[in-house]
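> Sharing a model prediction with you, sequence too.
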Amino acid sequence: MAIPARTDSSHAAQWWRNIDHVTLTCIVILIGLGYILMLAATPAVAHRIGASRDMFILKQVVFLGLAGAVLLLTSTLSLKGVRNLALIGGALALGATFMTLVHGMEIKGARRWIALPMMSVQPSEFLKPCFAVVAGWLLSLRDTVRLKNGWRFPGRLAAILLFLLIAALLQAQPDIGMLSVITMVFVTQLFVDGLPIAFFMGLVGLMIGAFGMAYLTFSHVRSRVQRFLHPDVGDHYQIDTSLRAFGNGGLLGRGPGEGRVKDLLPDAHADFIFAVAGEEYGLLLCLFIIGVYALIVLRTLLRLTRETNPFVILSASGLITGFGLQAFINMGSTLHLIPTKGMTLPFISYGGSSAISIALELGMVLALTRRRVEPGLFAPPAATSSASALQLGRARAAMLEGELRP
């Protein structure tokens, strides 16, 4: 891609100048790693189920291509466009999540997917980024909208009611992992919104209590926790195989295509793709992958420290929390740092719903964190007072130093 000239005022040129190039580069790196690791992991999986050797690879090429297009298109949106997309997408995802309870595919006792001709879709994957933006918008209205009687708009109450509706749907599927991520996203947003520390600690206590109820209510949650806490209880085949893969890989790995974990684990191309990376490319690549995810999260948080728009701060903090948590849960499960949970590694694991929803999530992050210049800053009216001219000069200098924010 050619770098646009500084005099180019087209929409594409303005997008390129104002986008976060570091985060965008990290995303491209993750997509590239996703292609490479799919080449390593999917042929063995396809052979096991009697499918064409290149079936998963070709489908993932299409999925990642669509994800890249969604990412770029979403990153060009205005703040209003991001909000509207989240409202429409959230309504559709909420309706589709409800439909899974009636017409969804049942896999391992859970109804989370809707079957389509070329793929199965998990609507809750798209509910996560849309909820983060809608909740951020509702919370920000508390400071920007005043009712006629002088009261603030009850944005926090509206966001809580929306969260409770989503929580009820996810619990009914059940999808405790996604419910945990969305809960952490919302609690983070409430904390950033200035929730008193006493109420915040109360929420943490409620989350611990809810986890205890899930442990007592759902047999699969209880089984995973017991297997994590007691290595001598239950089946540990997947985790033991995953840990052996990291040990076999060592520092530099066994080499491309030389790993064995993909021949032994049914989910080597999805939930345990990190183990494939560790065995074939070693500790150095694993640390590099962790560093890329960490850089995306930290870079976004640093840009938010210079932001003044509450909608941007609340929405982007929720989005990046969900992204970082998903990456941590996948890698932590693979390394047996936390109980196992079927959650994909963003842009690297196989899956269309995951790739496109993560692209939507990070596309919104890029759109929200773009630098924005006030219209007319470089073309002021001809008649202006000396005081306003001085203010304009200071504003220009501040903008050129990257310090001006709307």
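Looks like it arrived, so ask away. Bear in mind that the values here come from a model prediction, so they are computed numbers and not experimental data.
> From now on I want contacts and neighbour counts done on CA atoms only, so please keep to that.
Noted.
> residues near L252, how many?
16 (other Cα atoms under 10 Å).
> ok, the closest residue to it other than its chain neighbours - how many residues close by?
Once flanking residues are discounted, L252 sits nearest to G282: 4.2 Å by Cα to Cα, 6 or more residues apart in numbering. Counted with other Cα under 10 Å, residues neighbouring G282 total 23.
> residues contacting G282?
With contact taken as Cα atoms under 8 Å, 6 or more residues apart in numbering, G282 is in contact with 246, 249-254.
> Tell me where the stretch 301-406 of the chain has helices.
In the stretch 301-406 of the chain, the helices defined using DSSP state H, counting those that start in this stretch lie at 310-334, 352-368, 386-400.
> Including distance to A91 and mean neighbour count, could those helices go into CSV?
Listed next are these as CSV, based on distance: least, Cα to Cα, whole Å; neighbours: other Cα atoms under 10 Å:
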stretch, distance to A91, mean neighbour count
helix 310-334, 17, 23
helix 352-368, 15, 26
helix 386-400, 38, 13
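> Could you dump these into TSV and include distance to S75?
Output for the helices of the stretch 301-406 of the chain, formatted as TSV (distance: least, Cα to Cα, whole Å):
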stretch	distance to S75
helix 310-334	13
helix 352-368	4
helix 386-400	21
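> Of all these, which one is nearest L64?
Of all those, helix 352-368 sits nearest to L64, with 6.4 Å by Cα to Cα.
> got the contact list for stretch 171-189?
Contacts for stretch 171-189 (Cα under 8 Å, 6+ apart): 100-101, 110-112, 124-125, 128, 132, 135-136, 163, 167, 170, 200, 203, 214, 314-315, 317-319, 321-322, 325-326, 341-343.
> Check stretch 126-133 too.
Stretch 126-133 has contacts (Cα under 8 Å, 6+ apart) with 82-83, 85-87, 89-90, 93-94, 182, 185-186, 314-316, 318-319, 322, 353, 357, 360-361.
> Distance-wise, check A387 relative to D175.
59 Å (Cα to Cα, to the nearest Å).
> Alongside the first one, take a look at this:
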Amino acid sequence: MSTFDLSNSSTDRGARRANTTITPQNAPNRRNTELAMLAFAVVLPVFAYANVGLAMDGTLPAGMLAYGLGMGALALVAHLVMRRFAPYADPLLLPLATLLNGLGLVMIWRLDKAGKLLASNYPAAANQLMWSGLGIAFFIGVIVLLKDHRILQRYTYISMAVALVLLAAPAFFPSRPGDFGAKIWIHIGSFSIQPGEFAKIILTIFFSGYLMVKRDALALASRRFMGLYLPRGRDLGPIIVVWLLSILILIFETDLGSSFLFFGLFVVMLYVATERTSWIVFGLIMSIGGATVVAMAEPHVKTRINAWLDPMAAFGPHPPAQSSEQIGQTLMAFGSGGVTGSGLGQGRSWLIQFAAKSDFILGSFGEELGLTGMMALFLLYGLIVQRGLRTAVAARDPFGKLLAVGLSSAFALQVFVVAGGVTGLIPLTGMTMPFLAQGGSSVVANWALIAILLKISDSARRPAAEPEPATAPSPAPAR
């Protein structure tokens, strides 16, 4: 039996009930541990805030007390809600998200204070703080209203329809010069939203529900072709649709990051559900082939690939017409930071201009915190992914296992896509770094993602003797 065994037969259910004495279901309530970690997650950004003020002005920031009290109050409310509605949930996910969100706010405020950004890049710290508060409100709403994560299984195909609408919507709205060629935002007056951030969660719900029903057909009813096991045509249909969708997103919205994220997410979940390595090879062939064809035809994607191949071309004596300076500037910022960094508030990462606190905020952290600070940030992200996968292992139902794996994989893929683009490992995608970067849609969506993982964790860790929240029975698998 594999780690992510999704079997749901009566025999397996009986075996699991017989083994409850050695499963995570008997885990103790860890809310006091969460409270202690939350205190650290609030105090550390407050010290970072003070450090920036002392480095830039020689005095403590005037708003330091208000910032600390505000973040502390939001974290305390979220913790109290967890005690009441998810008492057995994982104790580390909420503090980790709070710490990353707080550090992101500090860096955005630091870049605002530099006063040397483009005029169109308005001071964003106050706006980002508002979105962070809204994100925590969404977090609380999910924790309170989502009585049982299995309810989401009822909306499998509705989730697919909603996700398709969200992904296609930006193509029907006019883009702005500040979008730099990517049509991934919806602008209504001064308000803008990036629906792809919410689509990743909704698509994960669809994938989980679909694969829970079709996993046997995809794993067993297959034919061998050139060493690969391929499923039947009627089972392969939705997979081809998702592949075509990712390519269409890349063509019409020039969004390389979302295309990679959605298709990569589906391939990972297919592998977990079927345990067939051939899906990894099959998915890589389809994604690389499709991206290569589009890159040859779409000028915007081609420009990003050229900038990736030669990030310093913009600084040469004869720079290309559509060259990009940001990747080269970020690489220089990383080099300037060295091992320990220049110190918070003492770098020059505002030279990256508009992207310093959005796409390339990792460059700002890399210069001022150095390699050591970057390793610490990636460790925080890695812990979130690890706790999410641990939740998947402990989940009692196959839908919960797939949903936890999907959400954790989506989070990990987004971190990889953004960090890889900024460091020059892969072409730049334009996505936002979860919790750190400026962007209201991103911070709200990622707080909702953390909330769903915590609800699954609460169900998985709840003692067997204690009843779970009342909910209607899960729908029978469709034939």
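Nice, I can see it. Owing to the predicted nature of the structure, the values given are computational and were not obtained by experimental measurement.
> about what we covered before: could you identify which of the contacts of G282 of the first structure has the most neighbours?
Most surrounded of the contacts of G282 of the first structure: other Cα under 10 Å gives F246, at 25 neighbours.
> Which position in the second structure pairs with it?
Residue pairing (TM-score structural alignment): F246 of the first structure is matched to F334 of the second structure.
> if we can go back for a sec, preserved in the second structure, out of the contacts of G282 of the first structure?
Among the contacts of G282 of the first structure, the ones still in contact in the second structure (both residues aligned by TM-score structural alignment, their matches' Cα atoms under 8 Å) are 246, 249-254.
> So which of those residues belong to strands?
With strands taken from DSSP state E, there is no overlap with these.
> In helices, which of the residues you listed appear?
The members of those that map onto helices under DSSP state H are 246, 249.
> what range in the second structure does the longest strand along the first structure sit on?
In the first structure, with assignment by DSSP E, the single longest strand is strand 110-115. Aligning strand 110-115 of the first structure against the second structure (TM-score structural alignment) gives residues 182-187.
> Can you give me the buried ones in that stretch?
For stretch 182-187 of the second structure, a neighbour-count test (16 or more other Cα atoms under 10 Å) marks 182-186 as buried.
> Please apply the same query to stretch 82-102 of the first structure.
Applying 16+ other Cα under 10 Å to stretch 82-102 of the first structure flags 82-87, 89-90, 92-94, 96-101 as buried.
> now swap in stretch 220-235 of the first structure and tell me
Neighbour-count burial for stretch 220-235 of the first structure, with 16+ other Cα under 10 Å as criterion, is recorded at 221, 224, 226-228.
> ditto for stretch 112-127 of the first structure
So, applying 16+ other Cα under 10 Å, buried residues of stretch 112-127 of the first structure: 112-114, 120-127.
> again, but for stretch 114-127 of the second structure
For stretch 114-127 of the second structure, the buried set under the neighbour-count rule, 16+ other Cα under 10 Å, comprises 117, 123-125.
> Can you show me the helices along the stretch 101-250 of the first structure?
With DSSP H, counting those that start in this stretch as the criterion, the stretch 101-250 of the first structure has helices at 123-144, 155-172, 176-192, 197-217, 219-229, 237-249.
> Tell me which of the ones you listed lies nearest to N330 of the first structure.
Nearest to N330 of the first structure among these is helix 176-192; the distance by Cα to Cα comes to 10.9 Å.
> Residue range in the second structure corresponding to that closest one, please.
So helix 176-192 of the first structure sits over residues 256-272 in the second structure, by TM-score structural alignment.
> mean deviation (superposed) between that stretch and the first structure, please.
Superposing on the first structure and averaging over aligned pairs (mean Cα distance after the TM-score superposition for the first structure), stretch 256-272 of the second structure comes out at 0.7 Å.
> mind checking how far that stretch is from the chain centre?
12 Å (Cα atoms, centre = their mean, to the nearest Å).
> Show me what counts as buried in that stretch.
Neighbour counts over stretch 256-272 of the second structure (16+ other Cα under 10 Å) mark 256-272 as buried.
> Now for the aligned residue in the first structure for A355 of the second structure, how many residues are close by?
Alignment note (TM-score structural alignment): A355 of the second structure maps to D267 of the first structure. If you count neighbours by other Cα under 10 Å, D267 of the first structure ends up with 19.
> okay, and stretch 335-352 of the first structure goes to which residues in the second structure?
With TM-score structural alignment as the criterion, stretch 335-352 of the first structure aligns to 423-440.
> Which residues does that stretch contact?
Defining contact as Cα under 8 Å, 6+ apart, one finds that stretch 423-440 of the second structure is touched by 97, 100-101, 103-105, 108, 124, 128, 131-132, 193, 255-258, 304-305, 307-308, 311, 327, 330-331, 357-359, 361, 411, 414-415, 417-422, 442-443, 446.
> Between its first and last residues, how far does that stretch reach?
This stretch, stretch 423-440 of the second structure, spans 24 Å end to end (Cα to Cα).
> Centre of the chain to it, how far?
From the chain centre to the centre of stretch 423-440 of the second structure is a distance of 10 Å (Cα atoms, centre = their mean).
> again with stretch 244-253 of the first structure
28 Å.
> What span of the second structure is stretch 293-306 of the first structure aligned with?
Counting by TM-score structural alignment, stretch 293-306 of the first structure corresponds to 381-394 in the second structure.
> From the contact counts, what lies against the longest strand of the first structure?
On a contact count with 3 or more Cα pairs under 8 Å, 6 or more residues apart in numbering; DSSP states H and E, strand 110-115 of the first structure meets helix 79-103, strand 105-107, strand 120-121, helix 123-144.
> List just the one of those that sits closest to G393 of the first structure.
Nearest to G393 of the first structure, of those and by Cα to Cα, is helix 79-103 at 26.6 Å.
> that older thread, quick one: which of the buried residues of stretch 114-127 of the second structure is nearest A18 of the second structure?
Closest to A18 of the second structure, out of all of these and judged by Cα to Cα, is A125, at 52.8 Å.
> Give the aligned equivalent of the closest one in the first structure.
For A125 of the second structure, the aligned residue in the first structure is I57 (criterion: TM-score structural alignment).
> And stretch 432-440 of the second structure, end to end?
10 Å.
> buried stuff in it?
By neighbour count with 16+ other Cα under 10 Å, stretch 432-440 of the second structure contains the buried residues 432-440.
> Repeat that for stretch 125-145 of the second structure.
So for stretch 125-145 of the second structure, counting by 16+ other Cα under 10 Å, buried means 125, 128-129, 131-140, 142-144.
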